[in-house]
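# fold the following.
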Amino acid sequence: MKIREDILTPKERNKAFSEGKPIDRIVCTPMLASSAVYLIGKKIKEFQLNPEVMAESHITAYKRFRYDSVGLCTHCAIIAEAMGAKLTYLEDDVARCDEPILKSKDDLDKIKISTEKDGKLWVLYEAAQIVNKEIGDEVSPSISTPGAFTTAATLRGVENFARDLYKDPEFCHKLLRMTTESAKNHIRAVAASGAAIGGIAEPIASGNLIGPKIFEEFVSPYIKELVEFMKTFNTSAGLHICGNVNKLIEPMIATGVSTLSVDRIDLQVLKEKVAGRTKILGNIDPTQEMLYGPVEKIHEACKRAIDIMKDYEGGYILSTGCDISPKAPFEYVQAMMDAARSYGAYEYIRQ
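Prediction:
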């Protein structure tokens, strides 16, 4: 396997890719997330609460691996926390919401539409400014937003919210209105921080948990609204949903997003279903290849994905299906980047 040195910077590569122009290699974005903190000998709790630690982690990771996107994130409950949810911060794992704040549907007065000043959102914005100052000439830090559905389910509790979808849709839409407005405030603050506006993350809207009918009534309208809001900042939106989304492909595309970030799905099947209507990002398995390796298996998985998607007219980004586990060795991230610089290298002459 011959590994070729990069010719373009990530900023140059992403710009050319978005414009449909030639690039030197496939765009590759392993979702390193909070595990990057181990490169500087700190704990995940520090990463989630200290913008300097978050920034140093991602700067160190970028300088080591030279991947194409520095995505700043902590956990998908960050807007729920800003709206009033109580989280437990663990030393070596992502924060979790052990108990929903909306124990009853009469508890809506316990939460509020969040602003950039609430919760721990400020950590992301300050980290983005540090990253931009240090490496922003080469790569753009980006910050995604948890989707309205995922935030609502976190506030109410997933099981409670799932029942409410059938028994009290009016309540659900009222809650989703609040979470959507909170997401908009977050997006507005991301733009003000100088970070790129990332995609929309809806892990709880997985096809493992809900079907197309529920998706179209309670997820799609709010994603569409956020997509249109993002356009006011001259940016397009990606959509990440965990798990199996085979039955959700059409409604996902109908939201108007420009990129589908996928987890456990056959790329060949997805390629045929999407048929060039959006970019596709994914989907090296973070719970198998990227966790257990070995390096050769990661190379094979990346090569297989690149081969399947090489003629995909919508544009393909090599990535993991979800965040890489904190238990994954960093040599596996390097293996993924090596595969991109080998199997995904293109003939290119800098103009």
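# rest of the way, CA atoms for contacts and neighbours
OK.
# what about the strands in this structure?
28-29, 70-72, 88-90, 93-96, 141-146, 196-201, 238-240, 259-261, 279-284, 316-320 (DSSP state E).
# need those strands in TSV (columns: mean neighbour count).
Output for those, formatted as TSV (neighbours: other C-alpha atoms under 10 Å):
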stretch	mean neighbour count
strand 28-29	24
strand 70-72	26
strand 88-90	14
strand 93-96	18
strand 141-146	25
strand 196-201	24
strand 238-240	25
strand 259-261	24
strand 279-284	24
strand 316-320	25
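# for the comparison step, fold the sequence that follows:
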Amino acid sequence: MSESMTSLERTLLTLDGKLPDRVPVDLHNFQMTARLMGATSFADFYRDGDAMAEGQIKAWERFGHDVLIVENGTAALAEACGVHVIYQDDAAPVAKEPAIKSLDDVDSLEVPDPYKVPVLAENLKATRRVVEAIGDRAFIIGRGDQGPFSLASEIRGMSDFMVDLALGEQPEKIHRLLDFCREVAYRYMLAQIEQGAHCTSIGDSPSGPDVISPRFYREYAYPHVKRLVDDLKAQGVRVAYHICGNSTPIIEEMVSTGATIVEIDQKADLRLSKAAAQGKTTLLGPVDPSGVLANGTPDDVMAKAREAIEILAPGGGFILGPGCALPDTTPDENIDALIDAAKRYGRYDRR
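Presented below is the predicted three-dimensional model:
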């Protein structure tokens, strides 16, 4: 079946609230690209902008997806802020030791220059190279790594940060840390756009209902994401916003941040999410990356993708994709099934 428009055209129409020829498809596949490149050490791969770019380009040439998310995991900004990060041979980097031992140390932190911190500079190089190669044909998201709440939990240490929240003894210092993290994310996200990316994005999963209460989300996470999105939109920047887990209790707030794209996963209530997002933002997701895409059959993928399309595509505002990052072990045939589902069932001229 021939395509009537490019991936870039298709995605831009979707984000504008219009109906393209079919639903676009995203692959949150930075871990798969390491496998496609035959990387013997993921630790080296995720610090090499040229290799990461080549992996993204090869994946696009193989699968033909519409949306690419260029990143190296969830710890780049944390490392740039002084968190000790472990680079693993067979998985994405992880934050290990926090940068501060107390909220009293917040004022000692400095906003990093993304062009001067090696890990951030390599990520920016990867985005720039992908844009140069295929940015006129596919929609490129240069991921801004972590949102304010997630970055704060890495800088302070997740357990200690949760205790800080629960005790509630220093709310002004918690907000000062979150302000700092917002400033860090803003500068890096702008740098991603400076590479030519069409959009940037954040993950802020520790702020979701699977980790903290909706009340804490509204008090601590939401105001800083809202300001971050507002500041970026004032610069003409599109933002995607991701929270893992069952985001249903806060989906209306996520939409009200003004993010161009709201990413949801398989735990979210699809009908409630669609109702909250209709005419306001574009939803991305929600096919289970581990249970279905990595470990299911192509038929399983096709069924779940079709279900998502039937609920989330009517009226537009939907990009089909995994609910979170794909494991590197995801079979190629399952990715083919995801994309085939959009071509079979996501055509608006058949709706």
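# where does the TM-score land?
Between these two chains, after superposing, the TM-score reads 0.92 (TM-score structural alignment, normalised by the length of structure 1); 344 aligned residues with a C-alpha RMSD of 1.8 Å.
# if we can go back for a sec, which of the strands of structure 1 sits closest to Ser57 of structure 1?
Nearest to Ser57 of structure 1, of all the strands of structure 1, is strand 70-72, at 10.1 Å by C-alpha to C-alpha.
# could you tell me where the closest one falls in structure 2?
Counting by TM-score structural alignment, strand 70-72 of structure 1 pairs with residues 68-70 of structure 2.
# mean per-residue distance, that stretch to structure 1?
Stretch 68-70 of structure 2, aligned to structure 1 and superposed, deviates on average by 1.0 Å (mean C-alpha distance after the TM-score superposition for structure 1).
# tell me how far that stretch lies from the chain's centre.
In terms of C-alpha atoms, centre = their mean, to the nearest Å, the centre of stretch 68-70 of structure 2 is found 9 Å from the chain centre.
# same question for stretch 244-259 of structure 2.
The answer for stretch 244-259 of structure 2 is 14 Å, by C-alpha atoms, centre = their mean.
# buried set for it?
244-251, 253-255, 257-259 (16 or more other C-alpha atoms under 10 Å).
# what's near enough to touch the alignment partner in structure 2 of Glu46 of structure 1?
Mapped onto structure 2 by TM-score structural alignment, Glu46 of structure 1 lines up with Asp44. Neighbouring residues of Asp44 of structure 2 by C-alpha atoms under 8 Å, 6 or more residues apart in numbering: Asp89.
# so Asp44 of structure 2 versus Met32 of structure 2, what's the distance?
Per C-alpha to C-alpha, to the nearest Å, Asp44 of structure 2 is found 15 Å from Met32 of structure 2.
# same deal with Asn72 of structure 2?
Counting by C-alpha to C-alpha, the gap from Asn72 of structure 2 to Met32 of structure 2 is 11 Å.
# could you do Lys116 of structure 2 as well?
When Lys116 of structure 2 is compared with Met32 of structure 2 (using C-alpha to C-alpha), they lie 28 Å apart.
# of the two, who's got more company?
A side-by-side neighbour count of Lys116 of structure 2 and Met32, using other C-alpha atoms under 10 Å, places Met32 first with 22 against 11.
# for the counterpart of the more buried one in structure 1, which non-adjacent residue is closest in space?
Met32 of structure 2 maps onto Ser35 in structure 1, with residues paired by TM-score structural alignment. Spatial nearest neighbour of Ser35 of structure 1, excluding adjacent residues (C-alpha to C-alpha, 6 or more residues apart in numbering): Pro326 at 4.5 Å.
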